[in-house]
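Visitor: this is the structure alone, sequence omitted:
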């Protein structure tokens, strides 16, 4: 991209982004005679041709701003620093887009580092910029008509754009009044950045400047300008205060979009929230974020639904702390994590609920597009008290997501709505067509909630790297391969295990992972996994961290004399339509117990969740986690069988 600029004076018929001043009708001719815009010509084609002039200022004073005024010089200085030749430039001297994006990101990192201590107190007075893809906070301070900008963002590229705006507006001798005359929509074009930024980020920079201009007006005591209006959420909630309010978690998929429309049909006052979560932000500086398409679709869905308010909330730090860290630690110990269960309990219905509470937003409910059903406990079961919530499977066995919701507490469930829980997927697709949703033909998302398009093994590799160890035949203790890390393998795995085994051994397959020994970095495999040798290891195990949806264990789990009884349940060992039958006998304080399945399972991996369902209904009663003691008993048994230390 090459950028050529030429400053010129152009008249403009209207006001875009500048301050509004009161004047009488008799003054209109006078103002029309002295209303001018300064503009810049920017070419992003690299051929030297100039596009139409881009208006920069609106001047409402008798005097004109000459082209060498401080703000113009500041824009030119910042533009030249961004586009200057370096090792990142092409043979023709033009910097490529990726290199320019990297410069912007680095500028933001340097800005944050330089201002972390200097503007620490500003954080409490920073104002959120509406309409930005990322969470962007800015604050303008004023001293002798000179403006200083501080700000922060949770996305790398947005942080760089804050730094650029601050650099331009805090330039030498740039005055507050000059900033107020800047057309907010023009800055990215004047800097040569508009072609490489998507629409959302160009609009975000404009919104950022408008917020700063509004803050400056407030500091100058001018209330006649374009003040920031209350958010559409607040306006709509004030107009419909008699309706129950819902914070709708909107992902851009068909399910949550249909859920939103159903809520509107049922008379709820809905505000949509798009949650931006970790890893997606880490890819933001590359210019093509996997979540930007989702957010754009959310905007279209909300507009189609009658301009339902939509807000973006970044929970990046919370994701790292509550989901990603858990996933890494579990995998490092050789266990099988379930980040989707943690995503729901700790983020979507965890820290998001905390966020809206701490923000002072009073919503009656939080809704999502999950396939699951909720019912109130019968009144006769809890007379005179708040009725507990009961969680049930959805009627669509393939799409049912009750497994992923098993860790929700009564406090969380009391706020939750699942508008599509009673429908099958085919019915939801039909509703999407009937509603004529803009995303009605969009395919379902795949993969883990926080990884986007990144493969799980790639994610593990980036954090845990490799830690080689032996692949051992569980039947005889023979080393038959070398693995790169316990975390790349899970019990029951067949696909891919041959890649880490010696060629002579692969000929005797198929091989399955049957256990892992984290203390010795050993992966145990067997080609007799379907035989009786593994019947017990595949059907009996211990569970820990057992919890019940109602906060109480089933009555039949304990006898009248206080002893734990064997209780039959339907169970899910993993997400999917498969239901297995078996029994659970709790022990000790009831937080652990022994499970016996009626039939062998494909792979019982420590760390994996087991969800317990009623055998007489679809109700989710509780859940537990497969204990590492399952491996301990397996290793002890087979150590005795092979007669050596495995």
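Guide: Right, received. Where do you want to start? Since the structure is predicted, the reported quantities are computational estimates derived from the model, not experimental observations. Residues are numbered from 1 along each chain as shown.
Visitor: switch to C-alpha atoms for all contacts and neighbour counts from now on
Guide: Fine.
Visitor: what segments of the stretch 101-250 of the chain are strands?
Guide: Taking DSSP state E, counting those that start in this stretch, the strands of the stretch 101-250 of the chain run over residues 127-128, 136-143, 146-153, 245-249.
Visitor: roughly how far is the shortest one from the heart of the chain?
Guide: A distance of 20 Å separates the C-alpha centroid of strand 127-128 from that of its chain, computed with CA atoms, centre = their mean, to the nearest Å.
Visitor: can you pull out the residues in contact with it?
Guide: The contact list for strand 127-128, computed with CA atoms under 8 Å, 6 or more residues apart in numbering, reads 135, 136, 137, 138, 139, 211.
Visitor: take this one as well and set it beside the first:
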């Protein structure tokens, strides 16, 4: 196969490309330039897609003996990931930019261009297992549970997955680093990037305030209706948040307060006790089915609402119009917010299989 290897400049994508070469594929490496000012993004292990990363990716491609290119996707990344992130927070929702990047950049923009150029597949360093069963994609958790990225890939369609390769799915991070060292790849010990790549200092509230400005509102006790303080905008909060609320007076019962809900129109942030965060029902829209098969009737499954953690046994059912998904959790989850994705898994000893995913619109 002709394979386009997306090379971020990190160890995972470098080893994934190396394995694609070793498997006998005709591999070309490409680094995605996602920032108009790439030199400003990396601070230690924070951020990604910098000039430094592009150079690391090129060096890895040289070691592997494959052609290498840099493609400028900065404008599209800004429009479809960064601006979407800002708009979602302004609307009182909590988006996952990594999921959005995989969906819109790596497996829409990049894959579309790759197919147009005659490539058969895009290869990435994601930790997830992907196979074909009876001609249908089967996306499952990786062997390394701590690095599993199937959640942020669960929004991909069956057609996209038919043109994807995830060579690291059966490996652990430790094994990948050791392999990189054996292959002479200089990125073997390079720190993983973390947090949000376009917010390298990790200060999401300041980033959003710089773009949205101050939008004053009130912090309100959800039980008593008492006004506890003022804030500069609902975009500075997420459901389940405890720290940084700016409330001086303690709760009457002495227990910590958490953000329970956000009301962007009125600018109200409602806070209360931790037990008020418990969610047992989820409604989600725009469902996607990685295998191409929608749910057929109520299905026992495992629901996941965060990239790492936030799982519970559940019963999920597609509503008659096919546009919404109703999920009843067998065990309550905390900190579930509109804008997040819910991914559904079928338990499997060899790695839970992704059934589908959708965007959370309401909880109960």
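Guide: Okay, I see it. Here the structure is a predicted model, which means the values were calculated and not measured.
Visitor: what separation do you get for residue 38 of structure 1 and residue 217 of structure 1?
Guide: According to CA to CA, to the nearest Å, residue 38 of structure 1 stands 22 Å off from residue 217 of structure 1.
Visitor: higher neighbour count, those two?
Guide: Under the criterion of other CA atoms under 10 Å, the comparison of residue 38 of structure 1 against residue 217 puts residue 38 first, with 24 against 20.
Visitor: the more buried one touches residue 8, doesn't it?
Guide: Yes: using CA atoms under 8 Å, residue 38 of structure 1 makes contact with residue 8 at a distance of 6.0 Å.
Visitor: give the aligned equivalent of residue 306 of structure 2 in structure 1.
Guide: Counting by TM-score structural alignment, residue 306 of structure 2 corresponds to residue 574 in structure 1.
Visitor: just residue 320 of structure 2 next, same as before
Guide: Residue 320 of structure 2 maps onto residue 588 in structure 1, by TM-score structural alignment.
Visitor: what number of residues lie near that match?
Guide: Using other CA under 10 Å, residue 588 of structure 1 has 9 other residues around it.
Visitor: list the contacts of it.
Guide: Taking CA under 8 Å, 6+ apart, one finds nothing in contact with residue 588 of structure 1.
Visitor: and what about the equivalent of residue 269 of structure 2 over in structure 1, helix, strand or coil?
Guide: Taking TM-score structural alignment for the superposition, residue 269 of structure 2 sits opposite residue 523 in structure 1. When classified by DSSP: H, G, I helix; E, B strand; the rest coil, residue 523 of structure 1 comes out as strand.
Visitor: same question, residue 49 of structure 2
Guide: Quick answer, by three-state DSSP: residue 49 of structure 2 is coil.
Visitor: burial count for it?
Guide: If you count neighbours by other CA under 10 Å, residue 49 of structure 2 ends up with 25.
Visitor: doesn't residue 33 make contact with it?
Guide: Yes: in this structure residue 49 of structure 2 lies within contact range of residue 33 using CA under 8 Å: 6.2 Å.
Visitor: tell me the counterpart of residue 8 of structure 2 in structure 1.
Guide: Match for residue 8 of structure 2 (TM-score structural alignment): residue 251.
Visitor: try residue 51 of structure 2
Guide: Match for residue 51 of structure 2 (TM-score structural alignment): residue 292.
Visitor: separation between that match and residue 107 of structure 1?
Guide: Counting by CA to CA, the gap from residue 292 of structure 1 to residue 107 of structure 1 is 22 Å.
Visitor: what's the answer for residue 431 of structure 1, then?
Guide: 47 Å.
Visitor: pretty sure residue 251 of structure 1 sits against residue 296.
Guide: No: look at residue 251 of structure 1 against residue 296 with CA under 8 Å: they stay out of range, at 10.2 Å.
Visitor: comparing these two, which residue is more hemmed in?
Guide: More crowded of residue 251 of structure 1 and residue 296, by other CA under 10 Å: residue 251, with 22 against 14.
Visitor: ok, the more buried one - contacts?
Guide: 257, 274, 275, 294, 295, 298.
Visitor: now the helices for the stretch 201-350 of structure 2?
Guide: In the stretch 201-350 of structure 2, the helices defined using DSSP state H, counting those that start in this stretch lie at 204-212.
Visitor: let me see the ranges of the strands in it.
Guide: Using DSSP E, counting those that start in this stretch, strands in the stretch 201-350 of structure 2 cover 217-221, 227-231, 258-263, 268-272, 279-288, 299-304, 311-318, 324-333, 341-346.
Visitor: got a markdown table for those strands, with mean neighbour count too?
Guide: Supplementary listing: the strands of the stretch 201-350 of structure 2 in a markdown table, determined by neighbours: other CA atoms under 10 Å:
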| stretch | mean neighbour count |
| --- | --- |
| strand 217-221 | 20 |
| strand 227-231 | 17 |
| strand 258-263 | 23 |
| strand 268-272 | 24 |
| strand 279-288 | 20 |
| strand 299-304 | 22 |
| strand 311-318 | 21 |
| strand 324-333 | 20 |
| strand 341-346 | 27 |
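Visitor: can you list those in a markdown table and add distance to residue 249 of structure 2?
Guide: Shown next, in a markdown table, are the strands of the stretch 201-350 of structure 2 (distance: least, CA to CA, whole Å):
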| stretch | distance to residue 249 of structure 2 |
| --- | --- |
| strand 217-221 | 12 |
| strand 227-231 | 8 |
| strand 258-263 | 14 |
| strand 268-272 | 13 |
| strand 279-288 | 27 |
| strand 299-304 | 35 |
| strand 311-318 | 34 |
| strand 324-333 | 28 |
| strand 341-346 | 34 |
